[in-house]
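Peer 1: Just to be clear, the model below is a prediction. Sequence and coordinates:
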Amino acid sequence: MPSVSTAKSKNDSISGPAEASRVPQQGRSRASYERMLTAAEKLMVKRGNDDFTLTEVAKAGKVSIGSIYLRFDSKDDLIRAVHGRVLAQLDDEQILMMQDIADKAQKLDDFARLFVDSYAELLKRYSAVLRPIMFRAITDESISALGRSYAEKLTQEAERQMLRYADQFGRPDHARLVGNANRMIYYTLARYLGLGSSPEAAHQGNWDELKEDLAIMCAAFLRAGPLTR
């Protein structure tokens, strides 16, 4: 049996999922492990949920049931590992996305347009796998907590960049403004993509028009002064 290391690489050092699995470091064993995760992820995307068996994972990933149980104590642990890998990949892309926006945005309108468009397309690319994961997070605190930690990381960076344009804001409570702007962007995109509790509302309207209007609303909201009484 190949040796199993407890050392954690960048994409494995995720508190819940990494600790729930035994991640191999040797080449062939690592390749087999990745096939397990990929097979489970593809089944989740295909079915829109995690209603699959480990036998199906073994067949799709060309691995044995025994090798799956060598790495995971249960199907739940396998799903958590898939979640951890997906979020690590998403986080890598989010970091690059925010760096690119910071380099390109010269004014508030630039930021709103670039952030909404880039974030929308990123969520769209991952939406098929995020849907079943987010549904499971309702009852799985490990998955829920991990998702919150990654979301908070992006939220903090997005709000930090918005605050670069605080001299253009129309009201003095800047933290409140960027927090609400960020939430409006996420909840609008999530609803369109069916991420969360209302999948039946997905894909209502025109995607490109939604992105354009959302960017305009974001910039206008941040610039708006208080309502007159």
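Peer 2: Looks like it arrived, so ask away. Numbers count the residues shown, from 1 in each chain.

Peer 1: contacts and neighbour counts: CA atoms only from here.
Peer 2: OK.

Peer 1: burial measure for the closest residue to residue 154 other than its chain neighbours, as a count.
Peer 2: Counting by CA to CA, 6 or more residues apart in numbering, residue 94 is the residue found nearest to residue 154 once chain neighbours are left out, at 7.1 Å. For residue 94, the neighbour count with other CA atoms under 10 Å is 20.

Peer 1: State the distance from residue 94 to residue 88.
Peer 2: The gap separating residue 94 from residue 88 is 10 Å, by CA to CA, to the nearest Å.

Peer 1: putting a second one here so we can go through both:
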Amino acid sequence: MTEDRDTDATPLTSEAKTPRTARGRKTLRAILDAAAAEFGERGYHDASISHITQRAGVALGSFYTYFDSKEEVFRALVRDMSAQVRDHVTPRVQAAPDGIAAEKAGLESFLEFVRDHKEIYRIIDESEFVDQQGYRQHYESSVERIRQRLVASAARGEIRADIGEVHAWAIMGMNVFLGLRYGVWDDGAAPGDVATVANEMLRRGLAPD
């Protein structure tokens, strides 16, 4: 299973502020991780740059080396978290033996990611009002990857031939709410068990005619 990992790649900072050294990249990573914790805990409006730098253990000036404002780091964080999900899920999806199995692997690995990064739901939800373009891109790029996988699977005869964008959005919607229920609200169920139940529904619903 293959998918294009670069089609939705967006720089986290302007070219002028892109880290040129390993130390700079480490600092930027620390700021983004601290921003995720700050926005996830306090929400966009109550979060502050000073709290982000305190969490990151960097000077205030280091923040402004990469970002001009709280809104700018929030926008970068939305793109960064989308990329983290993609990079976490992609290897498992690519290793799957067929299209249906790929969706199971994708959901299972997504649930695992959410349990370790529960703040992603609050951040993505708030981005609808702070960074609507980033909000839409997060979902649209994810759906496009699902659609491409489904089309490739249909071409191999693994699933029904009339597959399309609606099917991809339906799978995305299912994954989002399963992530909320079994990743954020309650993480008692094994991700593999949840993915197995959902995948059986897909297998039956997408079976070739």
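Peer 2: Here it is on my side, so go on. Note that the structure is predicted; figures quoted are calculated from it, not measured.

Peer 1: Superposing both, give me the TM-score.
Peer 2: Overlay of the two chains. TM-score (TM-score structural alignment, normalised by the length of structure 2): 0.75; 195 aligned residues with a CA RMSD of 3.2 Å.

Peer 1: Need the counterpart of residue 202 of structure 2 in structure 1.
Peer 2: Under the alignment defined by TM-score structural alignment, residue 202 of structure 2 corresponds to residue 218 in structure 1.

Peer 1: How about its match: what's its closest non-neighbour residue?
Peer 2: Nearest one to residue 218 of structure 1, counting by CA to CA, 6+ apart, is residue 181 at 5.9 Å.

Peer 1: same thing with residue 30 of structure 2?
Peer 2: Going by CA to CA, 6+ apart, residue 30 of structure 2 has residue 56 as its nearest residue, at 5.3 Å.

Peer 1: my guess is that neighbour meets residue 31, correct?
Peer 2: Yes. Between residue 56 of structure 2 and residue 31 there is a contact under CA atoms under 8 Å: 5.4 Å.

Peer 1: mind listing the strands for structure 2?
Peer 2: Along structure 2, no stretch is classed among the strands by DSSP state E.

Peer 1: what ranges do the helices span in it?
Peer 2: 22-42, 49-56, 60-66, 70-94, 99-116, 119-130, 132-155, 165-179, 191-205 (DSSP state H).

Peer 1: quick one on the thing from earlier: now which residue in structure 1 aligns to the residue nearest to residue 30 of structure 2?
Peer 2: Per TM-score structural alignment, residue 56 of structure 2 is aligned with residue 61.

Peer 1: Could you measure from the match of residue 202 of structure 2 over to residue 140 of structure 1?
Peer 2: Applying CA to CA, the value for residue 218 of structure 1 to residue 140 of structure 1 is 33 Å.

Peer 1: Give me the more crowded residue out of the two.
Peer 2: More neighbours surround residue 218 than the other of residue 218 of structure 1 and residue 140, with 23 against 14 (other CA under 10 Å).

Peer 1: how close does that one sit to residue 115 of structure 1?
Peer 2: 10 Å.

Peer 1: Repeat that for residue 45 of structure 1.
Peer 2: Residue 45 of structure 1 sits 26 Å away from residue 115 of structure 1 when distances are taken as CA to CA.

Peer 1: now do residue 211 of structure 1
Peer 2: Separation of residue 211 of structure 1 from residue 115 of structure 1 (CA to CA): 10 Å.

Peer 1: can you check residue 48 of structure 1 too?
Peer 2: Taking CA to CA, one finds residue 48 of structure 1 at 28 Å from residue 115 of structure 1.

Peer 1: What of residue 133 of structure 1?
Peer 2: From residue 133 of structure 1 across to residue 115 of structure 1, the span is 24 Å (CA to CA).

Peer 1: same thing with residue 77 of structure 1?
Peer 2: Separation of residue 77 of structure 1 from residue 115 of structure 1 (CA to CA) stands at 34 Å.

Peer 1: before we move on, the earlier item: would you mind telling me which of residue 56 and residue 31 of structure 2 has more residues around it?
Peer 2: residue 31 (26 against 20).

Peer 1: so what's that one up against?
Peer 2: Applying CA atoms under 8 Å, 6 or more residues apart in numbering, one finds that residue 31 of structure 2 lies in contact with 52, 53, 56, 58, 63.

Peer 1: Now distance to residue 135 of structure 2 too, for these, in TSV please.
Peer 2: Formatted as TSV, these follow (distance: CA to CA, whole Å):
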residue	distance to residue 135 of structure 2
52	22
53	25
56	25
58	28
63	23
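
Peer 1: which residue in structure 2 lines up with residue 163 of structure 1?
Peer 2: So, by TM-score structural alignment, residue 163 of structure 1 is matched to residue 154.
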